[in-house]
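Novice: here is a sequence together with a model predicted from it:
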Amino acid sequence: MSSVLAALLVLTQHQYVSLASVLAYVLAPVRRRLERRMRSDTAALTLISLATFVLFIPVAYILTVAIQQGLGLLTAIREGELSPDTIQGRIETIGYVIDFDLLYATYQEPIATGVQRLATGAITVIGGLPGVLIGLTVTVFVLFALLRDGEQFVTWL
């Protein structure tokens, strides 16, 4: 029964298990060096902490900044600080003349389609976050197991 559950986990989360396998392979030389000074459990936890800091913290920071910028843009649009007239005025100050009314009339359908795709994409990304968080949790657990017992697993295979 536990073999079936393990197989289902690997099949449903295969990309995260693969990520953990690649990270374990890349971190194996560092793990060997650390195990000269500390236990394998401690070495694995240290490497996971470092990998999390090096890989995932910058991505989280970039996502946070992008979300803040997007929310700031929406707030500016709602409060009227960023309107087509304001943008047109700023562009004209640098020497370009753009007729937004003509531009919008010409490209109204592609603009509406683009905005709809953007909204759908944002909803898809937000809806997929729980799955990504579960997958990253699986990655951490598999990475820990592979760092701690990876050589015995390869020997067993």
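Specialist: Arrived safely, thanks for sending. Numbering: from 1, shown residues only.

Novice: CA atoms for contacts and neighbours, from now on please.
Specialist: Will do.

Novice: before we move on, what SS does residue 98 have?
Specialist: Of the three states, residue 98 takes coil under DSSP: H, G, I helix; E, B strand; the rest coil.

Novice: not counting residues beside it along the chain, what's closest to it?
Specialist: residue 88 (6.7 Å; C-alpha to C-alpha, 6 or more residues apart in numbering).

Novice: here's the one I want to compare it with:
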Amino acid sequence: MSTDTKRSKRFLLILGLLVGLLSFLIVLPFLTWILVAVILAYALTPINDRLSRRFSSGLSAGLSILIGLFLIVLPIVIILGVAAGQARQLFADFEPGNVSQLDDVIADRFGVQVDIATLHDAFSGAVKTGARGLAGNLFSIIGGLPELFIGFTVLFFVLFYLLKDGEQAVAWFRRSLPIEPAVQKELFEGTGLLLHNSLVGTAAVAGAQAALLGVAFLVLGLGNVIFWIVTTFVAAMIPLVGASIVWIPASLYLFVIGRPIAGVVLFVFGAVVISTVDNILRPIVMRRGTQLSPVVTIIGIFGGITLFGFVGLFVGPIILGLLKLIIDIFVREYPESVLLEQG
């Protein structure tokens, strides 16, 4: 390689890094919107593929977005809005002045003295922190209509062109990656498995458990059902925690307020039906492949929620799972580099 070629290559690399950094700074304010668009594009691809057989690529992408708007986005926004309202009502109902009588009830029934005020502070702090992280910037941007308009504009155009020209974009990306074909194939397949297991598998299991618990709450006459459905959905996605973190305390609550039969029914329903759903449904909807440890999943969920808001619930584990996949491939395919670094 000549001196001029080396100099040109070095300059092009520096220029590429500089432009790449500036591009990242430009994209960063809209990163959450872009991630939402990617998730929606993945979810709407099967619909778009069917529509593209009858219509042009642009028309099928537009129709897919309309379907996704009414079947996915709008219901989620409504549910989160109702859940936020019920959360505020729950905070009001749990004020120490409103539940101070539980001190005497618990003392009479179980012979245990409980400081409701202390429980209130702990409960309120935990729920408010969780709700704030769950909602993320979804509600914080409502106050700024220009930012909201720009965000939805970015979301719409990214989603539209992902659906319309997604195959060409993936093909260009494959050609541009300086990776061996076998390694590239494994990387793309592993990424597809991570997307499916997080967006389809885990979400389907968590959604089924949350819906079942919501029905049980309605039948038993418990309030703030939508809030508890959302809470159960998030909890069911967390390994080693699951929906039991909601239905077990709810069962104990029914015992405390003098409804032992309802408490037993809810406990049995949770232990037999809701917990069994995970064992039955998960093997059906989950694909074998890249599996994340509970630690990685938990860090991914909470870190993702903190960084990206509600969408981070799905994106966080995918990003950490992708990092693990890249490290595994690198260590296996290029062991000499690892040994050189160790030496």
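Specialist: Cool, the structure landed. If you're wondering where the values come from, they're calculated on a predicted model, not measured in any experiment.

Novice: after the helix or strand harbouring the residue nearest to residue 98 of structure 1 comes which helix or strand?
Specialist: Following DSSP states H and E, one finds residue 88 of structure 1 within helix 84-93. Counting by DSSP H and E, the next helix or strand C-terminal to helix 84-93 of structure 1 is helix 100-106.

Novice: give the next helix or strand downstream of that following helix.
Specialist: helix 108-156.

Novice: which other helices and strands does that following helix contact?
Specialist: Here helix 108-156 of structure 1 touches helix 14-35, helix 40-51, going by 3 or more C-alpha pairs under 8 Å, 6 or more residues apart in numbering; DSSP states H and E.

Novice: spatially central residue in structure 1, please.
Specialist: For structure 1, the residue nearest the mean C-alpha position is residue 59 (6.0 Å; C-alpha atoms, centre = their mean).

Novice: may I ask which helix or strand encompasses it?
Specialist: Going by DSSP H and E, residue 59 of structure 1 is part of helix 57-78.

Novice: what's stretch 154-172 of structure 2 in contact with?
Specialist: With contact meaning C-alpha atoms under 8 Å, 6 or more residues apart in numbering, stretch 154-172 of structure 2 is reached by 30, 33-34, 36-38, 40-41, 44-45, 48, 57-58, 60-62, 65.

Novice: stretch 14-28 of structure 1 vs structure 2, average offset?
Specialist: Compared with structure 2 after fitting, stretch 14-28 of structure 1 has a mean deviation of 3.5 Å; criterion: mean C-alpha distance after the TM-score superposition for structure 1.

Novice: touching that stretch from outside, list them.
Specialist: 10, 47, 135, 136, 138, 139, 140, 142, 143, 146, 147, 150.

Novice: would JSON lines of those residues with distance to residue 84 of structure 1 be doable?
Specialist: JSON lines is the format used below for the contacts of stretch 14-28 of structure 1 (distance: C-alpha to C-alpha, whole Å):
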{"residue": "10", "distance to residue 84 of structure 1": "51"}
{"residue": "47", "distance to residue 84 of structure 1": "51"}
{"residue": "135", "distance to residue 84 of structure 1": "42"}
{"residue": "136", "distance to residue 84 of structure 1": "42"}
{"residue": "138", "distance to residue 84 of structure 1": "46"}
{"residue": "139", "distance to residue 84 of structure 1": "46"}
{"residue": "140", "distance to residue 84 of structure 1": "47"}
{"residue": "142", "distance to residue 84 of structure 1": "51"}
{"residue": "143", "distance to residue 84 of structure 1": "50"}
{"residue": "146", "distance to residue 84 of structure 1": "55"}
{"residue": "147", "distance to residue 84 of structure 1": "55"}
{"residue": "150", "distance to residue 84 of structure 1": "59"}
